[in-house]
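Asks: pasted the sequence and its predicted model underneath.
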Amino acid sequence: MTDDWADSGIDLHLALDPRDKAGSLASSIRDAIRTGRLAPGTRLPASRTLAADLGVARNTVAEVYALLVAEGWLAARTGSGTWVAGRASSPAPTETLVRHEAPRLILRGGIPDASAFPRGEWAASVRRAAHEAPVDALGYPPPLGVPRVRTVLAEYLARARGVHADPERVVVGRGFADLLSLIGRTLVAAGARTVAVEEYGHETHRAVLAAAGLRLAPIPVDGDGADIAALEAVAADAVLLTPAHQFPTGVPLSPARRVAVTAWARRTGALVLEDDYDGEFRYDHRAIGAVQALDPDHVAYLGTASKSLAPAVGLAWAVVPQRMISGLAEARRVAGAGADALSQLALADFIESHRYDRQVRRLRAEYRRRRELLDGLVVASGSGARVRGLAAGLHCLVELPAGVAADAVVAEAARREVAVEGLAAYAAHATAAARTSTIVVGYGAPPARVADEAIAELVAAIASASPSRS
């Protein structure tokens, strides 16, 4: 066995009483094993190495090891060293994480299929980034993102989403919430007090903006998207919108309201925050461009890799008005480092190699198939339920038959091991929550191997909770 402590694979704090070195060392090792700090199979340092580290005689450590082997705490073999034995009778750690059994089939909104992550292709981009990154890219990343990555994103967003994206206006962050928080704090520093939010949306996003110091003012959502006329009444300094595919109702912001919101922003000096969370996923071939293209000086466009790659990638981007750049840089300085440079460079390679485009096309085909399956099964069930929302994204609404409450379907689905939520779960206030006969179906969430089963079980739950139809 090597005499190098580092080669043992562990670094462990052991309390030692100088009045009883052997006894206290044995007690410390027993305690480390008992509490789980030393797991079964963990190799311990050689006696010479541990003795030098603790400042005791080698014989003291050797005697302690021999004692603990005899007691069954440790195991040893000549030439192989000493390691923690697998003691079936050892007490469990004093504190364990509480485990909650998760539903087997997930159909919640806003969640992508993590099993579709292109592991091999992403790994190739990571390897290339690590191999080719210049030395200066291995330090702390620039506050707004690596310059090359900002350029690549600007070119991609202009091509794929119609965004007017000067690289100098592109900001890269650790994720959507990170960038939203950064923008929120920048707005507050500039004097903003109120941000309007759609009456249905992500609770996390509302919480992030509130934590940044902004007052939230929910505005109604109807068949044309967010009610832009309501912005005047709430005296908003900014508004957070999901114009391409409202989350979670699934309606796009109408052309007239797109024009209206940019006109409002110009007139009042306010900022439109455009959350383009799933803009790549349209299934009816009618591309809806970014609102940002209508007025780049009053719209901040935000996107993320979480839906097209995986949430674990932890990268997002924003294209902001020029006047916000210095404030965002200062906010980043205060908040700490953004996305690491190697991940950013890997994303740039992934986009430049067209792997990103191929991934989006694969996901688009699969999510379209799931959406069509859900629609077909709902119709075939004869329950009277109807699929609503634009043919886009990773989710849709299902309007339930008259007299059927969303809570009843959610409960029946849970009995079938399916997790789904009612529209009320996404409401910003009680008035919005009054729509209690609609569920949000995140068909993008389940892994491919169980996606069809999850959809079929949900449709069966809807039929079971619905009145019989002759």
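Replies: Okay, I see it.

Asks: from here on, just use CA atoms for contacts and neighbour counts.
Replies: Will do.

Asks: now the strands for the stretch 151-300 of the chain?
Replies: Ranges of strands in the stretch 151-300 of the chain, per DSSP state E, counting those that start in this stretch, are 170-173, 194-198, 215-219, 221-222, 225-226, 238-241, 271-275, 299-304.

Asks: got the angle for the second one vs strand 215-219?
Replies: When you say that, I think you mean strand 194-198. Orientation of strand 194-198 against strand 215-219 (axes from the mean of the first three to the mean of the last three CA atoms, to 10 degrees) gives an angle of 40 degrees.

Asks: tell me the helices and strands packed up against strand 194-198.
Replies: strand 215-219, strand 238-241 (3 or more CA pairs under 8 Å, 6 or more residues apart in numbering; DSSP states H and E).

Asks: ok, which of the ones you listed comes nearest Arg332?
Replies: strand 238-241 (20.1 Å; CA to CA).

Asks: also this one, for the comparison:
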Amino acid sequence: MLPIAINRKLSLPITTQIQAAIRERIKDGTLHPGVRLPSSRNLAGDLGVSRSVVVQAYEQLVAGGYLRSTQGSGTRVATHLPRRDRGAAEPARRAEARYDLRVDATSSALFPSREWLRAYEYVGQSIGGAGTRRYPLGVPELREELAAYLGRSRGVLTTAAEIAVTADFDHTVDVVWRVLHDLGVDHIAVESPGAPRQARIAERAGLRVSGIPVDDAGIDVDALARSGARAVLVTPVSQVPTGAVLSPGRREALLRWAADVDGWVIEYDRDGHLWFGASSGPLALQRHRPERVVYVGTTGAVFGPCIRLGWVAAPEPVAERLGRTPLGVPDPLTQLTFAHFISSGMLDQHIREIRTLLRARRAALRDAVEKHLPGARMTGEPTGIHAYVRLPQGVDDVRLAALARAKSVLVHPGRHFQLGHRSPSSGMVLGYGAVRRSLLPEAVGLLARAMGQVNAR
């Protein structure tokens, strides 16, 4: 359909009116570049005019550069407007960077589209009335599957009754902060360096926030105890941005702290299931003190941006309040599809494939850093979708990130993640979730050229 007003009382030919209407809609952005238009036969029928009138209008618009016509593909809006009609109607766009090495960047190539469609089709044929009902905590089938899967793969001690399905991490942690605020918590802690948005979300929930230093062994529990906070958000495996893994001693100390202050640990298990080292990685912190740990996970690192699903395994006081809080859960069909994706073994198989892919990318990134960035050192354990690179003394990481952006490389400087204290060293956080292995050496090579400019200045 292409609604066009034709005024037969005007002396202006109908062909000219059709041309003018389509041209105006292209110029004002109503008709987007690449959009397919109705066939000349269909548009003529819709307008009640001769097909030859529409054919002539289309041909003249093609000649003018507004449309393009391809055999088998129909008539479409041209990708670029004629030069005389550019300007306000076609605002200048900043060129997209070729290499996205930001810490949370992922690619749709991570998404198992064929397997997901197979699961979707299976659920669509057998859904019955379950797809029309709404469950505040998520559909029972998915909560059952998540409880079993998390227990088997991550050692999480939970039941379906304690599981809540959510949409994504930001919304999940916002809900958790608000629930803890209702439970009397007004001061929370986050890792520093850490993801800045975590602190912003907590502040919006009315909480006071303290940044707690992180070193190679994870969060500094002694500093946490001195802060006076009663809840803390930690990433025990592949901490963002340092890549640190919480040491066994720190894990025990953190759980003792939670019991001593009658507090809570929010465990974001972002990359625990993506461990690809020689031995198996650490299990969830939650299994050692389930009454004090709120366990949070998402599909982001294994599905990319295509499906946004999250979950919370919470102790009874938190789980009970989550049931009375709008969680923004995904539609039931998506939840049921994910439940089948787990139960059929497709999730296990997909994670094995993702581990292999990410292991190869991390190795390529390490080799590229050693080759192109002399004096830099990649740290962190073999897991997840990012690595931390410590830069040589005196390199300005913020300036380096800006110069890299000019060379079509998006990357986060270490200072982007500082909360409340400044690290004496500079570094870059290199994500490899969105860049193919074969392109990583080229991306790091461009980063090296940018570092050369920083050193020269």
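Replies: Cool, the structure landed. Predicted model, so just to flag it, every value in this text is computed and none were measured.

Asks: of all the strands of the stretch 151-300 of structure 1, which lies closest to Arg257 of structure 1?
Replies: Using CA to CA, the nearest of those to Arg257 of structure 1 is strand 225-226, at 8.0 Å.

Asks: read off where the closest one ends up in structure 2.
Replies: With TM-score structural alignment applied, strand 225-226 of structure 1 matches the range 218-219 in structure 2.

Asks: what about the matching stretch, how far off from structure 1?
Replies: Once fitted to structure 1, stretch 218-219 of structure 2 is off its aligned match by 0.8 Å on average (mean CA distance after the TM-score superposition for structure 1).

Asks: what is the burial count for the counterpart of His285 of structure 1 in structure 2?
Replies: Residue pairing (TM-score structural alignment): His285 of structure 1 is matched to Ser279 of structure 2. Ser279 of structure 2 sits with 7 neighbouring residues when counted by other CA atoms under 10 Å.

Asks: ok, now Asp28 of structure 2?
Replies: 12.

Asks: which parts of the stretch 1-150 of structure 1 are helices?
Replies: Assigned helices in the stretch 1-150 of structure 1, in chain order: 21-34, 47-54, 58-71, 119-132, 147-161 (criterion: DSSP state H, counting those that start in this stretch).

Asks: can I get these in JSON lines with mean neighbour count and distance to Asp276 of structure 1?
Replies: Shown next, in JSON lines, are the helices of the stretch 1-150 of structure 1 (neighbours: other CA atoms under 10 Å; distance: least, CA to CA, whole Å):
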{"stretch": "helix 21-34", "mean neighbour count": "18", "distance to Asp276 of structure 1": "50"}
{"stretch": "helix 47-54", "mean neighbour count": "17", "distance to Asp276 of structure 1": "56"}
{"stretch": "helix 58-71", "mean neighbour count": "16", "distance to Asp276 of structure 1": "60"}
{"stretch": "helix 119-132", "mean neighbour count": "15", "distance to Asp276 of structure 1": "23"}
{"stretch": "helix 147-161", "mean neighbour count": "18", "distance to Asp276 of structure 1": "9"}
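
Asks: could you say which of the helices and strands packed on strand 194-198 of structure 1 is packed most deeply?
Replies: Most buried of these by mean neighbour count (mean count of other CA atoms under 10 Å) is strand 238-241; its value is a mean of 24.

Asks: can I get the strands of the stretch 151-300 of structure 1 in a markdown table including distance to Glu155 of structure 1?
Replies: Shown next, in a markdown table, are those (distance: least, CA to CA, whole Å):
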| stretch | distance to Glu155 of structure 1 |
| --- | --- |
| strand 170-173 | 11 |
| strand 194-198 | 29 |
| strand 215-219 | 34 |
| strand 221-222 | 33 |
| strand 225-226 | 29 |
| strand 238-241 | 23 |
| strand 271-275 | 18 |
| strand 299-304 | 14 |
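
Asks: returning to what we had before: which one, of the helices of the stretch 1-150 of structure 1, ends up nearest to Glu95 of structure 1?
Replies: Of the helices of the stretch 1-150 of structure 1, nearest to Glu95 of structure 1 by CA to CA is helix 21-34, at 11.3 Å.

Asks: quick one, what contacts Gln56 of structure 2?
Replies: Thr15 (CA atoms under 8 Å, 6 or more residues apart in numbering).

Asks: okay, it and His32 of structure 2: tell me how far apart.
Replies: 22 Å (CA to CA, to the nearest Å).

Asks: same question, Leu2 of structure 2
Replies: From Leu2 of structure 2 to His32 of structure 2 the distance is 13 Å (CA to CA).

Asks: Val126 of structure 1 maps to what in structure 2?
Replies: Looks like Val126 of structure 1 aligns to Tyr120 there (TM-score structural alignment).

Asks: isn't its match up against Pro332?
Replies: No. With contact defined as CA atoms under 8 Å, Tyr120 of structure 2 does not count as touching Pro332 (11.4 Å).

Asks: residues contacting the residue mapped onto Gly155 of structure 2 from structure 1?
Replies: Using TM-score structural alignment as the criterion, the counterpart of Gly155 of structure 2 in structure 1 is Gly162. Gly162 of structure 1 sits next to 289-290, 293 when contact means CA under 8 Å, 6+ apart.

Asks: among those residues, which are located in helices?
Replies: Among those, no member is found in helices (DSSP state H).

Asks: okay, those residues in CSV with distance to Asp275 of structure 1 and neighbour count next?
Replies: What follows is those, written out as CSV (distance: CA to CA, whole Å; neighbours: other CA atoms under 10 Å):
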residue, distance to Asp275 of structure 1, neighbour count
Gly289, 12, 16
Ala290, 10, 24
Ala293, 14, 16
